[in-house]
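Undergrad: sequence? don't have it. structure:
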């Protein structure tokens, strides 16, 4: 009589330095990448992961599930930075599914983040249906455009910004020197933006090799205003494609583009569309309400190629999360927050004004009942309470409460996270 073998208990724990190579092989396997780990990549990961919380599940000495988290800052509505638990490198080997490994790794990490005092946890979800059960909700949207350059209507003789500014090429050293300050300006102004540490800049300029193929240097350009202030920069790559009739059909693919003024944004997009031989510009991950199409004489030249959820948020401290953000109107709302994990549930009274907000546990009757994942979706202002009520995800306990909450929580500009992590 055949009997199925009983699975042996798996060891879930922090990863030692000696196990990092095996852990990285498991990450690569989970993301369907070649499992080989080059020596330099492993050495650079040791540098970049210092201070990270690297965990795994082991079966007989082999790593079969991976998880990493690290300290992060996320910009709330209004510009305040809140401490966050950034989560990445989450995989479970296909040979070890349905054994609760992700649940154990996630529960341990979120409990530790709560204990540390993190306000939220964040991640970029590779698959939509996984993370809602852990209290995460999609909080920002990403849009990518493809620009048909000949159709855009721009002057092909364009030779520089018309506002007195200028665009110059830069090397990696200059980007590492100028980029962090520019990004800090952006994240003080835009909800949803996360911080970039020195390892981010090192990896994007060839100093560290953390992902994918061997480093190939992209083009870097910097925009300076008429008074010499750096207000924008971009990184992009190009291919080499010609038609049978010897016509150039090359594409410029933007790795990232940062601009803190509309003038800088307009100048950088016009520059990218003016490069000789470039017929198409792929924009990379942009905000869904990006000004890009309207910077072109013919906005229809920019067609959306990707639009999807991006940054997912898990609220760990309701009081601090709601007090950290700003509100355009005054009002009071009592929220019944349901959290199956027991980390952030309860009934809370939000008293908001444009000058500040207070939030505290309360015994008053609830106006709205919602899951902690739906609170995360609403927190950065990219979704409406009314839509979630219509979907049955938020329950309106008092008539008119959804409309009143929307007046508090909605924002004039949509949140945006420009980064993958």
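TA: Sure thing, it's come through. Keep in mind that what you see is a predicted model, and the values were worked out from it rather than measured.
Undergrad: from here on, contacts and neighbour counts on C-alpha atoms
TA: Noted.
Undergrad: ranges for the helices of the chain?
TA: For the chain, applying DSSP state H gives helices covering 20-30, 39-48, 101-116, 172-189, 198-204, 262-272, 318-324, 372-379, 385-390, 401-409.
Undergrad: show me the contacts for residue 368.
TA: Shown in contact with residue 368 (C-alpha atoms under 8 Å, 6 or more residues apart in numbering): 333-336, 394-398, 401-402.
Undergrad: try this one side by side with the last:
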């Protein structure tokens, strides 16, 4: 467990491992957010040679419940201390602690995806990255979009910030994988260090409002001015965009159209959007939008029974799962899962198994964005009862793609 006196060498070791130098503002934020009783430092003499930590979050799961999760973060091992079992020891300590705290799920964002599969993490959400050629791509908006009013708002205005956080909070229950902001985390989207702007402006904000002034959504973005021999060639960098309520389609479309049409720009860059984001269905040429799908949230079921009971299922399911979990052996064995859209029960059983899979595949499928049928087709899930894959895949699915809107 890290002490406050050890913070500076701990964080310096982390920065060295990731080859970054954070701003004072960023360092202060993460120091304030650090849960010291969940943070580990490995020391050799006076030198910190490895780091790991976790934040206490609440994550939306299919069905809309808010589940306590351990958000694993700040994991590093000094290049001088690799291949000595340090990472494995930290993961062992951490998952034992997560279990002792009664958290059924751990999650992380991986700097290198190949690292964490051996500890039982599976890729549970994806993010879309896009570079849209707004000089050539047009956007068609739904009826009623012209009734949405847009106005610039000061990002740092407390009232504006509070309004944006309220919009975000309303969006969280509607999409698996989203994290409810815990105290202090509302400061994260306000981070705006100049070193990270790469020549772009400070963060800007536009609010979308109904005719009566009700805020329907917001977009936060930066603009990088650029010029070529042909003229203005600026770039818009979208940081976040949310819209909620019955008028969300119109509000979101109005915000996207605004970003497409900004003067002196010809490209819109969005680095983290849901894989089912609405704009994809509004553009005239998706090919010139340079879509890239990338792994995002890696999910680890620490308590299989409790985790599977915490979510609901899109269709009725009654299936026996033979689970392999060498790293957390308390999960190994057969579990009977019965559930539907109203709730679920998952208990140990001696009945014959219908499906055999590792906890990694369960983590991948848990939020509904990765199909058990696709995993079976890849040979990662074995069907032991005919029809069991189709039944379980339909039940585990989500109508809305899971998405992690921000890192930790």
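TA: Nice, thanks for sending it over. Computed from a predicted model, the values in this text were never measured in an experiment.
Undergrad: if we can go back for a sec, of the contacts of residue 368 of structure 1, which ones are shared with structure 2?
TA: Comparing the contacts of residue 368 of structure 1 with structure 2 on both residues aligned by TM-score structural alignment, their matches' C-alpha atoms under 8 Å, the contacts found in both are 333-336, 394-398, 401-402.
Undergrad: rewinding a little: can you put the contacts of residue 368 of structure 1 in JSON lines and add distance to residue 98 of structure 1 and neighbour count?
TA: Output for those, formatted as JSON lines (distance: C-alpha to C-alpha, whole Å; neighbours: other C-alpha atoms under 10 Å):
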{"residue": "333", "distance to residue 98 of structure 1": "40", "neighbour count": "19"}
{"residue": "334", "distance to residue 98 of structure 1": "38", "neighbour count": "24"}
{"residue": "335", "distance to residue 98 of structure 1": "34", "neighbour count": "26"}
{"residue": "336", "distance to residue 98 of structure 1": "32", "neighbour count": "24"}
{"residue": "394", "distance to residue 98 of structure 1": "30", "neighbour count": "20"}
{"residue": "395", "distance to residue 98 of structure 1": "32", "neighbour count": "21"}
{"residue": "396", "distance to residue 98 of structure 1": "36", "neighbour count": "22"}
{"residue": "397", "distance to residue 98 of structure 1": "37", "neighbour count": "16"}
{"residue": "398", "distance to residue 98 of structure 1": "41", "neighbour count": "11"}
{"residue": "401", "distance to residue 98 of structure 1": "40", "neighbour count": "20"}
{"residue": "402", "distance to residue 98 of structure 1": "38", "neighbour count": "23"}
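Undergrad: tell me the one among those residues nearest to residue 245 of structure 1.
TA: Residue 245 of structure 1 lies nearest to residue 394 out of the contacts of residue 368 of structure 1, by C-alpha to C-alpha, at 58.2 Å.
Undergrad: what's the nearest residue to whichever residue in structure 2 pairs up with that closest one if we skip its chain neighbours?
TA: Alignment note (TM-score structural alignment): residue 394 of structure 1 maps to residue 381 of structure 2. Nearest non-adjacent residue to residue 381 of structure 2, counting by C-alpha to C-alpha, 6 or more residues apart in numbering: residue 357, 4.9 Å away.
Undergrad: aligned to that neighbour, what sits in structure 1?
TA: Using TM-score structural alignment as the criterion, residue 357 of structure 2 maps onto residue 370 of structure 1.
Undergrad: how many other residues sit next to the residue nearest to residue 381 of structure 2?
TA: Residue 357 of structure 2 is flanked by 20 other residues according to other C-alpha atoms under 10 Å.
Undergrad: which residues touch the aligned residue in structure 2 for residue 379 of structure 1?
TA: With TM-score structural alignment as the criterion, residue 379 of structure 1 lines up with residue 366 in structure 2. If a contact means C-alpha under 8 Å, 6+ apart, then residue 366 of structure 2 has 124, 299, 308, 396 as its contacts.
Undergrad: compare those and tell me which is most surrounded.
TA: Busiest of the contacts of residue 366 of structure 2 [other C-alpha under 10 Å] is residue 299, holding 31 neighbours.
Undergrad: so what does that one match up with in structure 1?
TA: So, by TM-score structural alignment, residue 299 of structure 2 is matched to residue 313.
Undergrad: rewinding a little: thinking the match of residue 357 of structure 2 is in contact with residue 394, fair?
TA: Yes - if you go by C-alpha atoms under 8 Å, residue 370 of structure 1 and residue 394 touch, sitting 4.7 Å apart.
Undergrad: wait, what's in contact with the closest residue to residue 381 of structure 1 other than its chain neighbours?
TA: Of all residues not flanking residue 381 of structure 1 in the chain, residue 410 sits nearest, at 4.5 Å (C-alpha to C-alpha, 6+ apart). By C-alpha under 8 Å, 6+ apart, the residues touching residue 410 of structure 1 are 378, 381-384.
Undergrad: what lines up with residue 410 of structure 1 in structure 2?
TA: Residue 410 of structure 1 maps onto residue 397 in structure 2, with residues paired by TM-score structural alignment.
Undergrad: so where do the strands sit in the stretch 151-300 of structure 1?
TA: 166-170, 219-224, 230-238, 250-259, 278-282 (DSSP state E, counting those that start in this stretch).
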